[in-house]
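Student: Sequence first, predicted model second:
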Amino acid sequence: MKLRKVSAAAATALVLALTATACGGDDSSGNESGSDSGSSEKITIGIKFDQPGIGQKTADGDYAGFDVDVATYVAKELGYDENQIEWREAKSADRETMLERGDVDFIAASYSINDEREKKVDFAGPYLLAHQDILIRADDNSITKPEDLNEKNLCSVAGSTSAQNVKDKIAPKANLQTYGGYSECLTGLENEAVDALTTDDSILAGYAAQEQFKGKFKLAGFKMSNENYGIGVKEGSDLKAKINSALEKMVSDNSWDEAVKANFGPANYKNEPAPKIGNIVK
């Protein structure tokens, strides 16, 4: 009887050990299969939450914008449905750190490719060529070239370098007005407290396309810089090649054009053609 009890206890312990090992193996496999294989249950993507037309978390908790459409298409090509995407806010100052730590699988967040960033992360793309431009009132005919910003009230968002670049290099007599965010600049522009707002033309088009601003503003079309938007991945990740293939397919099946029209069309955004993968315009 005693021997039987010991055997039963040992058998029970063995079953429990095997069960725990199996569970632990499943968890480990799920985590390690992760970002590069497309076989895990979800994919985590970094986007902007506060840029209408680019990347925005809406009042009802949905996500919308050109970057969201691009990222969703890419995720699908990697084997993920929309309900398998976990969106994370990727603020400009946090993007490299998020990728280096593995907080996200990739980032599509008006992320301009430049030499400094390429030292820390890899980029797929580019998938959009944007330019620094200005937004003015639709009935304003006094600003027809960048130099006309001299003596004008130019809106600058706190922490942005765009307006300072204009003042330093193009219109030194421009009067910078600092606001907390782009929405405040748009209100100031609408109320004639400021004469112009400057940042990437894609971002300006996204704001101008909002329902409450339709028909009130226009892009000047100055193209004061080249901003090559890329999808950031962790350095050395094999996702780069897979994402590039997805972007090429998005262009070839016209999904890219449809996304541009849906997100920027109301602002009459004259976008550049879809860039070729690896072609960085300086």
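Tutor: Sure, I can see it. Bear in mind the structure is a predicted one, so any value in this text is a computation, not a measurement. Residues are numbered from 1 along each chain as shown.

Student: okay, CA-based contacts and neighbour counts for the rest of this
Tutor: OK.

Student: Please tell me how far G24 sits from V68.
Tutor: Using CA to CA, to the nearest Å, one gets 34 Å for the distance from G24 to V68.

Student: next up, a second structure to put side by side with the first:
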Amino acid sequence: MKLRKVTAASAAVLALSLAATACGGNDDDSSSSGSGGGGKVKVGIKYDQPGLGLKKPDGSFAGFDVDVATYVAKELGYKPDQIEFVETKSADRENALARGDVKYIVATYSITDERKQKVDFAGPYLLAHQDLLVKKDSKISKGTDLNGKNLCSVTGSTSAQNVQKTIAPKANLKQVSSYSECIAGLQSGAVDAVTTDDSILAGFASQDQYKGKFKLAGLKLSNENYGIGVKKGDTATVDKINKALEKMVSDGSWQKAVDANFGPADYNNEPAPKIGQLVK
């Protein structure tokens, strides 16, 4: 009889425990869901690229990639206060997606065959080209004009080597740790030109302290198809982002973002690319 009483009491405790569990809420913030609701979405961007992805001193974010990322999040069902921007450096982009640190990445992320082995891409959403940034009164317009000139790029970049290999083998290459250093060198006269993607160069040139001082040479030394990186196999999110990008172009928001972020540098941007069509 005593055994039955203990068993009954245990059953009652178990029932109460199960009921409490059923009534309790789920603490998951749904940061990797794609449905908005009460959760958040984590988006990878650059923090140090003016005109593209920049974290400002007040903690806010600005740039073309930020505008694209925000528009896409809205179409996925998220409000502005549900977006959490995460700094995603170039070397860690694939790992950040694989780990689930972010839902998608909008960070001057060129679509390449090698990268497509590790991640899926929506887009492209911008076609950029390798170019040169020079002073406004510079006569540099062709790569051969760089022979004997000081050319700046960041350490490890393939852009400067590409210039030396293809059009200006006698250019004096100066490699520094950041493009900000290159731009400062261009302003002071320490270097004659800076090379990387034209979108990145236009972003730097659009900063208030540089407006009207620099220009793009207009060379098209490579084709860079910027895509939005998504975890490998997440085709549902890729499809949703592609639809969002198509809408951004059709309603005029894409061109508005280009003008706002690159306009001061007189950036002669390519038309919005077609989804799934890469320019080789």
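Tutor: That came through fine. All values derive from a computational prediction rather than experimental measurement.

Student: Show me which of G24 and V68 of structure 1 is the more surrounded one.
Tutor: V68 (25 against 12; other CA atoms under 10 Å).

Student: My reading is that the more buried one lies in a strand. Confirm?
Tutor: No. Going by DSSP: H, G, I helix; E, B strand; the rest coil, the assignment for V68 of structure 1 is helix, not a strand.

Student: K118 of structure 2: what's it in contact with?
Tutor: Going by CA atoms under 8 Å, 6 or more residues apart in numbering, K118 of structure 2 touches E94, K232.

Student: Quick check: the alignment partner in structure 1 of it vs T97 of structure 1, distance?
Tutor: Matched by TM-score structural alignment, K118 of structure 2 corresponds to K120 in structure 1. Note on K120 of structure 1: its distance to T97 of structure 1, by CA to CA, is 9 Å.

Student: same check, this time on Q84 of structure 1
Tutor: 23 Å.

Student: do L239 of structure 1 as well
Tutor: 18 Å.

Student: try S225 of structure 1
Tutor: Separation of S225 of structure 1 from T97 of structure 1 (CA to CA): 26 Å.

Student: Also V74 of structure 1?
Tutor: 22 Å.

Student: swap in K276 of structure 1?
Tutor: Distance, K276 of structure 1 to T97 of structure 1, using CA to CA: 27 Å.

Student: One more: N254 of structure 1?
Tutor: N254 of structure 1 sits 33 Å away from T97 of structure 1, going by CA to CA.

Student: now do G232 of structure 1
Tutor: To T97 of structure 1, G232 of structure 1 is 11 Å away according to CA to CA.

Student: So for those two, which sits in the more crowded spot?
Tutor: G232 (30 against 15).

Student: Tell me who's in contact with the most centrally placed residue in structure 2.
Tutor: Centroid-nearest residue in structure 2: A107, 1.2 Å away (criterion: CA atoms, centre = their mean). By CA under 8 Å, 6+ apart, the contact set of A107 of structure 2 is G44, I45, K46, L52, G53, D65, T88, I228.

Student: counterpart of it in structure 1?
Tutor: So, by TM-score structural alignment, A107 of structure 2 is matched to A109.

Student: Mind checking what secondary structure that match has?
Tutor: A109 of structure 1 ends up coil, using three-state DSSP.

Student: and if you look at G44 of structure 2?
Tutor: Once three-state DSSP is applied, G44 of structure 2 turns out strand.

Student: returning to that earlier point: output the contacts of A107 of structure 2 in TSV; the columns should cover distance to P124 of structure 2 and neighbour count.
Tutor: Below are the contacts of A107 of structure 2 laid out as TSV (distance: CA to CA, whole Å; neighbours: other CA atoms under 10 Å):
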residue	distance to P124 of structure 2	neighbour count
G44	16	28
I45	16	30
K46	18	24
L52	15	28
G53	17	26
D65	12	29
T88	19	22
I228	7	27
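
Student: what residues does stretch 52-62 of structure 1 touch?
Tutor: Contacts for stretch 52-62 of structure 1 (CA under 8 Å, 6+ apart): 47-50, 63-68, 109-110, 202-203, 205-207, 209-210, 263-264.

Student: show me where the stretch 1-150 of structure 1 has helices.
Tutor: Secondary structure of the stretch 1-150 of structure 1 (DSSP state H, counting those that start in this stretch): helices located at 2-37, 66-77, 95-101, 115-118.

Student: mind checking which of those is nearest Q177 of structure 1?
Tutor: Closest to Q177 of structure 1 of those, according to CA to CA: helix 95-101, at 27.4 Å.

Student: can you pull the buried residues of that closest one?
Tutor: R95, E96, M98, L99 (16 or more other CA atoms under 10 Å).

Student: Show the contacting residues for the equivalent of the first one over in structure 2.
Tutor: Yep, that's R95 of structure 1 we're talking about. The equivalent of R95 of structure 1 in structure 2 is R93 (alignment by TM-score structural alignment). Contacts for R93 of structure 2 (CA under 8 Å, 6+ apart) come out as I105.

Student: and R93 of structure 2, how far is that from G100 of structure 2?
Tutor: 11 Å.

Student: and the nearest residue to Y111 of structure 1 once chain neighbours are set aside, which of the three is it?
Tutor: Nearest residue to Y111 of structure 1, sequence neighbours excluded (CA to CA, 6 or more residues apart in numbering): Y229, at 5.1 Å. Assigned by three-state DSSP, the conformation of Y229 of structure 1 is strand.

Student: So which residues of the stretch 51-200 of structure 1 form strands?
Tutor: Assigned by DSSP state E, counting those that start in this stretch, the strands in the stretch 51-200 of structure 1 fall at 55-57, 63-64, 85-89, 106-107, 121-130, 132-137, 153-157, 175-179, 196-200.

Student: looking at the ones you listed, which is closest to S7 of structure 1?
Tutor: strand 85-89 (48.0 Å).

Student: What is the distance between the closest one and the centre of its chain?
Tutor: 11 Å (CA atoms, centre = their mean, to the nearest Å).

Student: now what about that strand, what contacts it?
Tutor: So strand 85-89 of structure 1 is contacted by K42, I43, T44, I45, G46, I47, K48, F49, T72, A75, V104 (CA under 8 Å, 6+ apart).

Student: same thing but 10 Å
Tutor: Under the contact criterion CA atoms under 10 Å, 6 or more residues apart in numbering, strand 85-89 of structure 1 has outside partners 41-50, 55-57, 62-63, 68, 71-72, 75-76, 95, 98, 103-104, 107, 109.

Student: follow-up on the earlier one: the contacts of stretch 52-62 of structure 1, buried ones only, as a ChimeraX selection?
Tutor: Entered in ChimeraX, the line below selects the buried ones among the contacts of stretch 52-62 of structure 1, by 16+ other CA under 10 Å:
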select :47,48,49,50,63,64,65,66,67,68,109,110,202,203,205,206,207,209,210,263,264
